[in-house]
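J.: Could you work out the structure for the sequence below:
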Amino acid sequence: MAHREHRYAVRLDWTGNLGSGTSAYRAYSRDHELTAGTKPAIPGTADPAFRGDPARWNPEEMLVGALSSCHQLWYLHLCAAAGIVVTAYTDDAEGVMEEEAGGAGQFSGVVLRPRVMLAPGADAAKAMALHHEAAEKCFIGRSVNFPVRHEPVVRVGSGTEPV
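T.: Next up is the predicted model:
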């Protein structure tokens, strides 16, 4: 397949001017909204440790969520292509960011913990192996400079309950 380029445009609008802009560290809110086309806005903010609103999404959570979502989408695609029926999928993903004394920081790693339920008769060993292939194909996972570990659990059963 030929090389293709995909572009993603997102608009960020800061909504946190409380009247005096950034006149002081505590004088403004970290609130903002992310939009793309006609999609619903994502209410964003800073992590609560950095004066953010705990009811809104912060960039660190969105990064972990993007990794989890990308892996899940690739995994479901690979299972469908292999004839493996997934009936439920959940992931309790967790990322660790290390903050330095001067305030800078970076992620040191993310762990994805997908729990997958397969339809009766499904090949659980093949389904487990497809997690590795999904990790190799995930656009977001391939783009980060920190390790993304995978700790999947796969079960075969009846119903759609998560593992």
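
J.: going forward, measure contacts between C-alpha atoms and count neighbours the same way
T.: OK.

J.: Helices of this structure, residue ranges please.
T.: 59-82, 124-137 (DSSP state H).

J.: What distance do you get for residue 27 to residue 71?
T.: 39 Å (CA to CA, to the nearest Å).

J.: neighbour-wise, which of the two wins?
T.: residue 71 (27 against 13; other CA atoms under 10 Å).

J.: The more buried one contacts residue 133, doesn't it?
T.: No. If you go by CA atoms under 8 Å, residue 71 and residue 133 don't touch, sitting 9.6 Å apart.

J.: Let me see the contact set for the residue of the chain most remote from its centre.
T.: What lies farthest from the middle of the chain is residue 20; by CA atoms, centre = their mean that is 34.3 Å. Applying CA atoms under 8 Å, 6 or more residues apart in numbering, we find residue 20 in contact with 27-28.

J.: one more to line up against the first:
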Amino acid sequence: MFGEHRYRVRSVWTGDRGTGTSGYRDYDRAVSISVEGKPELLASADKPFRGDPARWNPEDMLVAALSECHLLSYLHACVQAGVVVLAYEDDASGLMREDGSGAGRFHEVVLRPRVTIADAAMRDAALAAHETAHGWCFIANSVNFPVRHEPVIEIVAG
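T.: I've put the predicted structure just below:
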């Protein structure tokens, strides 16, 4: 199943306070992001960049995209490996550093998936499925910084 896939997103700045971008402190960083047929996402800059901390920011969304992509790839890898996953949670984090010029970059993202599986005999395959999932993750394959994994495998108490 090879092919090209295009994704369309509409971003609309909604932060004009009446004077546009007349000064750095004169406008709100509010943005609405939409994809046809999906709920609108309210976004902003991160709080240190004068954004609204109650809204999603681009850095949050990048870490979330990596986390979800790995999760979905992992579930597929587990199906193929015969691993029955009963629960999956990830407490992912990303490290971004500013370089002093007004720019910056991510240096790494660490995924910390906690996976509950049905049988102790599946543990090794469940761990190995993380490497398979990492190789399959479209988002991880598209970034130029390390995406590390610190998985924990738990067995359902039976």
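
J.: which residue lines up with the residue farthest from the centre of the first structure in the second structure?
T.: Matched by TM-score structural alignment, residue 20 of the first structure corresponds to residue 19 in the second structure.

J.: could you pull out the strands for the second structure?
T.: Using DSSP state E, the strands found in the second structure span residues 10-13, 31-34, 41-43, 85-90, 93-98, 104-111, 113-117, 147-149, 152-155.

J.: Residue 28 of the second structure versus the match of residue 20 of the first structure, what's the distance?
T.: Following CA to CA, the distance that separates residue 19 of the second structure from residue 28 of the second structure is 11 Å.

J.: Now for residue 30 of the first structure, how many residues are close by?
T.: Counted with other CA under 10 Å, residue 30 of the first structure comes out at 19.

J.: cool, and residue 50 of the first structure?
T.: 9.

J.: quick one: terminal-to-terminal distance for stretch 130-149 of the second structure?
T.: 8 Å.

J.: Identify each buried residue in that stretch, please.
T.: The neighbour-count check on stretch 130-149 of the second structure (16 or more other CA atoms under 10 Å) flags 130, 132-134, 136-137, 139-140, 147, 149 as buried.

J.: Now tabulate the strands of the second structure in a markdown table and tack on distance to residue 61 of the second structure.
T.: As requested, the strands of the second structure are exported to a markdown table (distance: least, CA to CA, whole Å):
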| stretch | distance to residue 61 of the second structure |
| --- | --- |
| strand 10-13 | 14 |
| strand 31-34 | 12 |
| strand 41-43 | 9 |
| strand 85-90 | 14 |
| strand 93-98 | 11 |
| strand 104-111 | 12 |
| strand 113-117 | 18 |
| strand 147-149 | 15 |
| strand 152-155 | 24 |
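
J.: tell me the contacts of residue 146 of the first structure?
T.: 107-110.

J.: Now do the counterpart of it in the second structure against residue 101 of the second structure, distance only.
T.: Applying TM-score structural alignment, one finds that residue 146 of the first structure aligns to residue 145 in the second structure. Residue 145 of the second structure sits 20 Å away from residue 101 of the second structure, taking CA to CA as the criterion.

J.: How about residue 41 of the second structure?
T.: Per CA to CA, residue 41 of the second structure is found 30 Å from residue 101 of the second structure.

J.: Looking at the two, which is more packed in?
T.: Set residue 41 of the second structure next to residue 101 and count neighbours by other CA under 10 Å: residue 41 wins out with 13 against 6.

J.: Now do the contacts for the closest residue to the more buried one other than its chain neighbours.
T.: Of all residues not flanking residue 41 of the second structure in the chain, residue 33 sits nearest, at 5.1 Å (CA to CA, 6 or more residues apart in numbering). When contacts are counted by CA under 8 Å, 6+ apart, residue 33 of the second structure touches 9-12, 40-43.
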